[in-house]
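S.K.: need a structure here:
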Amino acid sequence: MKSSCKHMIFVLFLMNIALHSEAQSAAFKALLNTIYDKDFPLVQHTDSVLIQNAILLDTRELEEFEISHLQGAQWVGYNTFTLKNVSHIPKDSLIVVYCSVGARSQDIGKRLKQAGYKNVYNLYGGIFHWVNEEKPIVKDQSLVTDEVHTFNKTWGMWVKKGKKVY
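M.R.: Predicted structure coming up:
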């Protein structure tokens, strides 16, 4: 069986487990372990000093960002991302990238590192984990909201706090 097929079966298995709320946290952690490259640095939601001092880059699509995002985040996109989107950021800046759970942001983070950005971190669990830990999100940079775009209904199962928007 090909590796990508095995990966998909494992993800579907985890999603089935997640339907039972008591196993959701463990299933979410297992999912994240399948996504993350062990060599790419992660930052936890509890590391407020690093996060507050970093340039936050939201790598989700614009319609997701417009629903909500982390305070101060800049939208750079995923499908539309180019290095021109970040050309104004000095390469020695502290940068935290995030998306829904961390897969897209890790991809963009790797592209940033390949382009010479030195201090790039991926936010563990993305905005889903952030919201589940009851950290604030905003709309229009200042209006606090509880709405979070879940990418689609299937991925919405990982959001346990706030209001899901599809």
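S.K.: When you work out contacts or count neighbours from here on, use the C-alpha atoms and nothing else.
M.R.: Noted.
S.K.: measure Glu64 to Lys6 for me?
M.R.: 29 Å (Cα to Cα, to the nearest Å).
S.K.: can you pull out the helices in the chain?
M.R.: Residue ranges of the helices in the chain, as given by DSSP state H, are 3-18, 21-35, 48-53, 62-67, 103-114, 126-132.
S.K.: Would you mark the buried spots in the first one?
M.R.: Buried residues in helix 3-18, defined by neighbour count with 16 or more other Cα atoms under 10 Å: Val11, Leu14, Met15, Ile17, Ala18.
S.K.: same question, stretch 60-76
M.R.: Buried residues in stretch 60-76 (16+ other Cα under 10 Å): 60-61, 64-76.
S.K.: now do stretch 37-49
M.R.: Pro41, Leu42, Val43, Gln44, His45.
S.K.: Ok, stretch 154-166 next?
M.R.: Buried, per 16+ other Cα under 10 Å, within stretch 154-166: Gly156, Met157, Trp158, Val159, Lys160, Lys161, Lys164.
S.K.: this one as well, want them side by side:
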Amino acid sequence: MRLYLQMKYLFHILISLIFLCGLRGQSEIDKTLRKFNNNNCVPYIAAEGLTRNTQFLLLDTREKVEFEVSHIAKAIWVGNKNFDTDTILAIVPDKNRPIVVYCSIGIRSEKVGEKLLKNGYKEVYNLYGGIFEWKNKGFPVYDSIGQETDRVHAYNRHWGKMLNNATKVYGHKKHNN
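M.R.: As a prediction, this is how the structure comes out:
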């Protein structure tokens, strides 16, 4: 009986450890998004939800050098610092068109999503965990010539800790947007 209780106890500890280890990377993204995205006015969409709906227009809100390393298929680079809603209006005159914005994990894209909503776009989503979570889940990314790649710009070493299923690229910021 004692051996049975010890085995049961060890089993529960093992399950708990597996559960906690599995949540580690996810909780870092959760914690960071909660810290920086205070308003949360742009609803999130999970990577799996994005793969099931091909009607979304994808807007990449990272810096140009990040986009050139890799991006999600069919994404349009729009930047974030000098993001211009008039440019988007020229690209997407239909304000009812579903749009998904993304960046590395979802902070810069939240700000762009807020601007789109304020300018009358009705259906705007922020990709939960950004391109990091997308790649962490094994979905493909493409380089500047359209070839599938394993490389993702990790922004910097601090943020790069949340990217665990790609070759991390660090580089100088060549563009100002």
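S.K.: a markdown table please, covering the buried residues of helix 3-18 of structure 1 and showing distance to His149 of structure 1.
M.R.: Listed next are the buried residues of helix 3-18 of structure 1 as a markdown table, based on distance: Cα to Cα, whole Å:
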| residue | distance to His149 of structure 1 |
| --- | --- |
| Val11 | 20 |
| Leu14 | 21 |
| Met15 | 18 |
| Ile17 | 22 |
| Ala18 | 19 |
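S.K.: and which of these is nearest to Arg111 of structure 1?
M.R.: Taking Cα to Cα as the measure, Arg111 of structure 1 sits nearest to Val11 out of those, at 24.9 Å.
S.K.: What about the closest residue to that closest one other than its chain neighbours, how many residues nearby?
M.R.: Nearest non-adjacent residue to Val11 of structure 1, counting by Cα to Cα, 6 or more residues apart in numbering: Leu31, 6.6 Å away. By the criterion of other Cα atoms under 10 Å, Leu31 of structure 1 has 19 neighbours.
S.K.: what does Asp107 of structure 1 give?
M.R.: Asp107 of structure 1 has 17 neighbours, counted by other Cα under 10 Å.
S.K.: Which residue in structure 2 occupies the aligned position of it?
M.R.: In structure 2, the residue matched to Asp107 of structure 1 (TM-score structural alignment) is Lys111.
S.K.: Please apply the same query to Lys160 of structure 1.
M.R.: Using TM-score structural alignment, Lys160 of structure 1 sits opposite Asn164 in structure 2.
S.K.: From Gly120 of structure 2, how far off is the residue most central in space within structure 2?
M.R.: The centre of structure 2 sits closest to Gly130, judged by Cα atoms, centre = their mean, with a distance of 0.3 Å. Distance from Gly130 of structure 2 to Gly120 of structure 2, counting by Cα to Cα: 23 Å.
S.K.: tell me the contacts of Cys41 of structure 2?
M.R.: The contact partners of Cys41 of structure 2, by Cα atoms under 8 Å, 6 or more residues apart in numbering, come to Glu114.
S.K.: swap in the one 4 residues further on?
M.R.: Shown in contact with Ile45 of structure 2 (Cα under 8 Å, 6+ apart): Val100, Tyr125, Asn126, Leu127, Tyr128.
S.K.: Kindly indicate the member of those residues with the most neighbours.
M.R.: Asn126 (30 neighbours).
S.K.: before we move on, the earlier item: which one of the buried residues of stretch 60-76 of structure 1 is nearest Asp37 of structure 1?
M.R.: Out of those, the member with the shortest distance to Asp37 of structure 1 (by Cα to Cα) is Arg60, at 18.8 Å.
S.K.: show me the contacts for that closest one.
M.R.: Trp75, Val76, Gly77, Tyr78, Tyr98, Cys99, Ser100, Arg104, Ser105.
S.K.: go with 7 Å
M.R.: The contact partners of Arg60 of structure 1, by Cα atoms under 7 Å, 6 or more residues apart in numbering, come to Gly77, Tyr78, Cys99.
S.K.: thinking again about what came up before, how about the residue mapped onto the residue nearest to the centre of structure 2 from structure 1, nearest residue that isn't a chain neighbour?
M.R.: Using TM-score structural alignment, the equivalent of Gly130 of structure 2 in structure 1 is Gly126. Among residues not flanking Gly126 of structure 1 along the chain, Val101 sits closest, at 4.1 Å (Cα to Cα, 6+ apart).
S.K.: And the strands in structure 2?
M.R.: With DSSP state E as the criterion, structure 2 has strands at 44-45, 57-60, 76-77, 99-102, 124-127, 141-142, 148-149, 151-153, 167-169.
S.K.: The last one vs structure 1, average distance?
M.R.: Average distance between strand 167-169 of structure 2 and its aligned residues in structure 1, after superposition and using mean Cα distance after the TM-score superposition for structure 1, equals 0.3 Å.
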